[in-house]
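Visitor: got a structure for you, letters missing:
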């Protein structure tokens, strides 16, 4: 009998549901005696996913399952295509080691000292707290998207095991394609592959997180820097709706989350392909599929272009800001914020890192080069050198206000048009240095870009060297984030709640140590960051 094509997917899914329990039983029979029930006080370390069994590890904080594929390797004929489901495996897969970095060039963070050419990298890490007395209760889930400018980084950049334990939640971190491999937009191939990877990972969570003790109906999507921008774009993407119930944007609203219009993205992508000898538009994607990963990365390293999401596509029909303003985005609660001195790390990376500190004489030209002659001249008056110990501090403050602080404040009322939005600013100027920064410099980074990650997670697995009041702030911040992940407004015991824009427009919770004034709402951040100057220059 010939079956109609439209019935085949349903029949295959039914057959899969029948076959999986049998396959699981067979797999369990292949495990050494007693291992099928492997667990300790933290909970089971042997878990069956949709693709097969995985064995994780018990830790001091709970359980962790590392390097689990959520999609097939996007290499060869699958390069520059939407992610495909991961293949099933036989027996038990070891999930005690991280998977590969997605293909990327070098940069200065620990572990990124060499070029990585592996494309078989689309995997997730799952961190679960101890089972506790009510182990049958499904826990809320936070899915984390790493930063790295869309060209670097990996899911292992943060270790959120202590966050998972303290908040009683499950945290999933994910890899996604980077640079040209994740963001090219070519005729016949589409684009936004990084965005599609993230959505595929969210679908993996919806299907599988229950086996780890998580609630697929209570998923919060979160990310910082490029990861925060990804969250911003996922909010605007119709394809991600229903995959999460809340979102956290950390230092991710730069440029008002704007992507590149499709026509412009295609033109720049074709120019990139032509640089590799792929000169015909109709065959550019296939030509690039035949190139080695190293060839693509080397070409990427030689271009100064930035990589971002493409607007005017099925994944992103309109700019995120327009989607928020018109209500055409996910109507879920959002936490949105930045740090008070975002730009200092970028100032260091532009000048002091290379042994070329910014001088007073060069300061006006640096402002003009970054913001244009007219805005640069106005910035010179707003950020006078007399107010800063070093020219680089003045430049970094202006840079951070323009790129991060003011866009975060500008996006809040847009987000509020489609749901509740809670606003914060991390402002602990005594923050320990982020793990990727040089520890032997006298450069005062303060509450710079990514500094708040010290207070929530272990960047690169390294606990921050907190003093007592920094530890107290870290606990409070973890409670704010954790309560939001649990589905309630962000709050911490004994602390003021995080303001909600609809009821308290313009109010932002500044997060500080007790000796610096503690956590307190303020309505003056727009003035503090000179947002009238930066908003007028957009």
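Guide: Received it, and whenever you're ready, just let me know what you need. Predicted model, so just to flag it, every value in this text is computed and none were measured.

Visitor: When you work out contacts or count neighbours from here on, use the C-alpha atoms and nothing else.
Guide: Fine.

Visitor: so what secondary structure elements neighbour the top helix by length along the chain?
Guide: Using DSSP state H, we find that the single longest helix of the chain is helix 8-30. Contacts defined by 3 or more Cα pairs under 8 Å, 6 or more residues apart in numbering; DSSP states H and E place helix 8-30 against strand 52-55.

Visitor: quick one: the lengthiest strand in the chain to chain centroid distance?
Guide: In terms of residue count, the longest strand belonging to the chain (DSSP state E) is strand 214-224. Here the centre of strand 214-224 is set off from its chain's centre by 12 Å, with Cα atoms, centre = their mean, to the nearest Å.

Visitor: same thing with stretch 180-187?
Guide: Worked out by Cα atoms, centre = their mean, stretch 180-187 lies 19 Å from the chain centre.

Visitor: ends of that stretch, how far apart?
Guide: In stretch 180-187, first residue to last residue: 15 Å (Cα to Cα, to the nearest Å).

Visitor: what does stretch 498-514 give?
Guide: Note: stretch 498-514 ends 17 Å apart using Cα to Cα.

Visitor: Now do the buried residues in it.
Guide: 498-502, 506-513 (16 or more other Cα atoms under 10 Å).

Visitor: Counting only strands, which of those make the cut?
Guide: Going by DSSP E, the strands hold 508, 509, 510, 511 from those.

Visitor: Turn those into JSON lines, including distance to residue 231.
Guide: Formatted as JSON lines, these follow (distance: Cα to Cα, whole Å):
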{"residue": "508", "distance to residue 231": "20"}
{"residue": "509", "distance to residue 231": "21"}
{"residue": "510", "distance to residue 231": "22"}
{"residue": "511", "distance to residue 231": "22"}
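
Visitor: picking that back up, ok, so of the buried residues of stretch 498-514, who is nearest residue 415?
Guide: residue 501 (9.1 Å; Cα to Cα).

Visitor: wait, what's in contact with that closest one?
Guide: 412, 413, 416, 420, 421, 422, 423, 507 (Cα atoms under 8 Å, 6 or more residues apart in numbering).

Visitor: just the ones in strands among the buried residues of stretch 498-514 now: which is nearest residue 101?
Guide: Nearest to residue 101 among these, with distances taken as Cα to Cα, is residue 511, at 32.9 Å.

Visitor: So that closest one versus residue 190, what's the distance?
Guide: 42 Å.

Visitor: ok, and here's another one to check against it:
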């Protein structure tokens, strides 16, 4: 199942972002805190009520023309001052139901990042968090969160990143293998992320950040990116900690090289380039909109087998080959409600009690389906859709997160959490829908407790705001020290010494944040640990 929930052509989707800011002459004074010199040239950001922000800074040469499906290259220096007061272009992607994404983007000139830094001086450089956005590796942009308040309250510098998506970011092909530095193509989007991290290492000190204290973080596909980078030898040394939010789905598995190349050939044929001898040149001549139109129906993600990702992430964790850095990893208690809603109620066909057994059997097959029906009886759930959603979320997110905790504990500290505020308001995309469906603590819902999601304030009540402040403290503490702590809250359990225990993030009326020892049982992981990850 795709992790990004995308509407059809009739659904709401994103306007292409404003073009990159034009260059202006270098002013006589360079002491302005919004004027910073990067290794490629000067940028001028702006001040806000929360601090300073620098938007749309290119971190690599734009992958257009002959650079389509090439590994990222250093950005070309510019003269004068580059304006950094507006976001850069979003990478190529379809329309979606997310606010501001009403139209598709066909723009390949998109390898930009955004820097948010608190105002004022400190005794030393500030720790840095680099956020990788979600969207199923086919959608989204760095601008999907605005972390300026988080940066101010936690005393950190936050960087958000655009990276290539879908076929533009993850096409594997025999011809492209020959161009890849490690002989394995299909990892352009993740290589973009590594290029952004190298930019951070070279430049973040000029924004007040500490290049030696960098935490990589992300939600959904962004979390999957983090768990992939943890296993990538070519990312080693670019970060010192990782945060994985709802990113362990599928056990963070990458595509194998052979099937990925075969999919690439099928994609080329679908895109109108069937001759293997000329397919690559043909694809590079295609307009971005044609590439986008052909990418539906294929699995887009990283490819294993080369220097970038020699083995599957789970294997790297278990054999000690993954980075030995602290990790904060978790999921939400009701992850699957979003996907079940999209499949049934959101499609105008709410799941009924009569149709529930058939839907489960269709999803899982007759043997596993029978076990699922016993584990998720309708009498224990608010509706058939919620029962289906519970099974979906447990298989895809809750149990894979717990398995990842166990695997990660072989190589260093791993702190486990579960976002369990079932009273949480639907995140911004869902609030625009005309529905009274109870999503609970569903996929993506925790993001609005940490940042302005899509730049919008979330309608949190008093208790939820208190939980949000506590979560800011846990996340901020982890970015600063590698250990998540919060005033008045328990320490997050380190899986090396407290395996299976989880920091349960809840509002006061739900009992408050505490330590849970029942998450494995609550999510029926005895069942899901015996079947392939969903």
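Guide: The structure has been received and is ready for your questions. On a predicted model such as this, the values are computed, not experimentally measured, just so you know.

Visitor: TM value for the aligned chains?
Guide: Overlay of the two chains. TM-score (TM-score structural alignment, normalised by the length of structure 2): 0.92; 501 aligned residues with a Cα RMSD of 1.3 Å.

Visitor: so after the longest helix of structure 1, what's the next helix or strand?
Guide: strand 39-40 (DSSP states H and E).

Visitor: Following element in sequence after that following strand, please.
Guide: Counting by DSSP H and E, what follows strand 39-40 of structure 1 is strand 43-44.

Visitor: Structure 2: matching residues for the helix or strand following that following strand?
Guide: Downstream of strand 43-44 of structure 1, the next assigned helix or strand under DSSP H and E is strand 46-49. Counting by TM-score structural alignment, strand 46-49 of structure 1 falls onto residues 35-38 of structure 2.

Visitor: repeat for stretch 59-71 of structure 1
Guide: Under TM-score structural alignment, the match for stretch 59-71 of structure 1 is residues 48-60.

Visitor: Count the neighbours of the equivalent of residue 73 of structure 2 over in structure 1 for me.
Guide: Using TM-score structural alignment, the equivalent of residue 73 of structure 2 in structure 1 is residue 84. Residue 84 of structure 1 has 14 neighbouring residues, counting by other Cα atoms under 10 Å.

Visitor: and what of residue 381 of structure 2?
Guide: The local packing of residue 381 of structure 2 (other Cα under 10 Å) involves 14 other residues.

Visitor: can you pull the contacts of it?
Guide: residue 387.

Visitor: again with residue 478 of structure 1
Guide: Contacts of residue 478 of structure 1 (Cα under 8 Å, 6+ apart): 163, 166, 167, 455, 456.

Visitor: Could you do residue 171 of structure 2 as well?
Guide: Counting by Cα under 8 Å, 6+ apart, the residues that residue 171 of structure 2 touches are 69, 185, 186, 187, 260, 264, 300.

Visitor: shouldn't the third one be in contact with residue 305?
Guide: The one in question is residue 186 of structure 2. No: shown here, residue 186 of structure 2 and residue 305 do not form a contact pair, counting by Cα atoms under 8 Å, at 10.9 Å.

Visitor: Quick one: classify residue 448 of structure 2 as helix, strand or coil.
Guide: With DSSP: H, G, I helix; E, B strand; the rest coil as the basis, residue 448 of structure 2 sits in helix.

Visitor: just residue 126 of structure 1 next, same as before
Guide: strand.

Visitor: Can you tell me the closest non-neighbouring residue to it?
Guide: Excluding its sequence neighbours, the residue lying closest to residue 126 of structure 1 (Cα to Cα, 6 or more residues apart in numbering) is residue 172, at 4.6 Å.

Visitor: what does that neighbour align to in structure 2?
Guide: Match for residue 172 of structure 1 (TM-score structural alignment): residue 159.

Visitor: Could you pull up the residues touching that match?
Guide: 113, 114, 115, 116, 128, 129, 130, 131.

Visitor: Mind picking the two most distant members of the residues you listed?
Guide: Maximum distance among the contacts of residue 159 of structure 2 (Cα to Cα): 13.7 Å, for 113 and 128.

Visitor: thinking again about what came up before, neighbour-wise, which of residue 186 and residue 305 of structure 2 wins?
Guide: residue 186 (30 against 18).

Visitor: I'd assumed residue 169 was in contact with residue 189 of structure 2.
Guide: Yes: using Cα under 8 Å, residue 189 of structure 2 is in contact with residue 169, at 4.4 Å.

Visitor: Secondary structure element holding residue 107 of structure 1?
Guide: Residue 107 of structure 1 belongs to no helix or strand, assigned by DSSP H and E.

Visitor: Might one say that it is in contact with residue 149?
Guide: No: between residue 107 of structure 1 and residue 149 there is no contact under Cα under 8 Å: 10.9 Å.

Visitor: coming back round to it: for the contacts of residue 478 of structure 1, give me a markdown table that also has neighbour count and distance to residue 116 of structure 1.
Guide: Listed next are those as a markdown table, based on neighbours: other Cα atoms under 10 Å; distance: Cα to Cα, whole Å:
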| residue | neighbour count | distance to residue 116 of structure 1 |
| --- | --- | --- |
| 163 | 25 | 29 |
| 166 | 14 | 34 |
| 167 | 20 | 34 |
| 455 | 25 | 29 |
| 456 | 25 | 28 |
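
Visitor: can you name the two of the residues you listed that are farthest apart?
Guide: 167 and 455 (13.6 Å).

Visitor: quick one, strands of the stretch 101-250 of structure 1?
Guide: According to DSSP state E, counting those that start in this stretch, the stretch 101-250 of structure 1 carries its strands in the segments 123-128, 139-145, 158-159, 170-174, 214-224, 246-250.

Visitor: residue range for the shortest one in structure 2?
Guide: Aligned by TM-score structural alignment, strand 158-159 of structure 1 corresponds to residues 145-146 of structure 2.
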